[in-house]
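Asker: Got a predicted model here, sequence first, then my questions.
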Amino acid sequence: MAKTSFRPLHDRVVVKRLEAEQKTAGGIIIPDTAKEKPQEGEIIAVGPGARDESGKLVPLDVKVGDKVLFGKWSGTEVKLDGQDLLIMKESDIMGIVG
């Protein structure tokens, strides 16, 4: 699990993309230029949560170490501690992978 010195605020999370498959099921090797960015990642940092209308803190459903699926255009790409990461809201996450 990657460590970062960045702490997201509110309902934001920091996600590290998982590596895409290097070849197809039929064994064809995919060159880097043809690969799509993976839509699966690992949570490496989470914010404390969002506040509801009454001001009560609502914690996030995801935690550090969870493997998640997110939308193709979700989040903002940043480089932190030499790593390419995504910062996104919890609502951009579609679900946790088994």
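Answerer: Arrived safely. Residues are numbered from 1 along each chain as shown.

Asker: rest of the way, CA atoms for contacts and neighbours
Answerer: Will do.

Asker: Distance check, the most centrally placed residue in the chain against K67.
Answerer: Compute the mean C-alpha point of the chain, and by Cα atoms, centre = their mean the closest residue is V15, 2.7 Å away. Distance of V15 to K67, computed by Cα to Cα, to the nearest Å: 9 Å.

Asker: let's bring in a second one:
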Amino acid sequence: MASQTTIRTIKSVIPLLDRVLVQRFKPETKTATGIFLPTSSTTSPLPEATVIATGPGAPNKNGEIVPVSVKAGDKVLLPGWGGNSIKVGEDEYHLFKDSEILAKIQD
């Protein structure tokens, strides 16, 4: 029987190497005028996310650490595929490699 690790808080998840922990933006379930949207129109994952934490970076072929290109709090654009999901309570987070992140979104 396989044991399952329970993650109690997302702050206990520390990404390694060039991994980036993100939380996707939650889709709106209600319009500005108060109309509730059906679940089918809000289930597709949005490609935007907020960076929660980052790893220190990965070594290049010379052994030098190359830092990740984003930091906690950045808003990023993600691909529609990839990443590993982590569920903490009702919240879902994703781990991506730094190279998989498509863009940083400027405010």
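Answerer: Received it, and whenever you're ready, just let me know what you need. What you see is a predicted model; the values in this text were computed from it and never measured.

Asker: sorry, back to before: what residues are shared contacts of V15 and K67 of structure 1?
Answerer: Listed as contacting both V15 of structure 1 and K67 by Cα atoms under 8 Å, 6 or more residues apart in numbering are 41-43.

Asker: would you turn these into CSV with neighbour count, secondary structure and distance to K23 of structure 1?
Answerer: Compiled in CSV, the shared contacts of V15 and K67 of structure 1 are given as follows (neighbours: other Cα atoms under 10 Å; DSSP: H, G, I helix; E, B strand; the rest coil; distance: Cα to Cα, whole Å):
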residue, neighbour count, secondary structure, distance to K23 of structure 1
G41, 23, strand, 19
E42, 22, strand, 21
I43, 22, strand, 25
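
Asker: which one of the residues you listed is nearest I29 of structure 1?
Answerer: Of all the shared contacts of V15 and K67 of structure 1, I29 of structure 1 sits closest to G41, with 21.9 Å by Cα to Cα.

Asker: Skip the chain neighbours and tell me the closest residue to the equivalent of the closest one over in structure 2.
Answerer: Matched by TM-score structural alignment, G41 of structure 1 corresponds to A49 in structure 2. Distances taken as Cα to Cα, 6 or more residues apart in numbering put R24 closest to A49 of structure 2, at 4.0 Å, once the chain neighbours are dropped.
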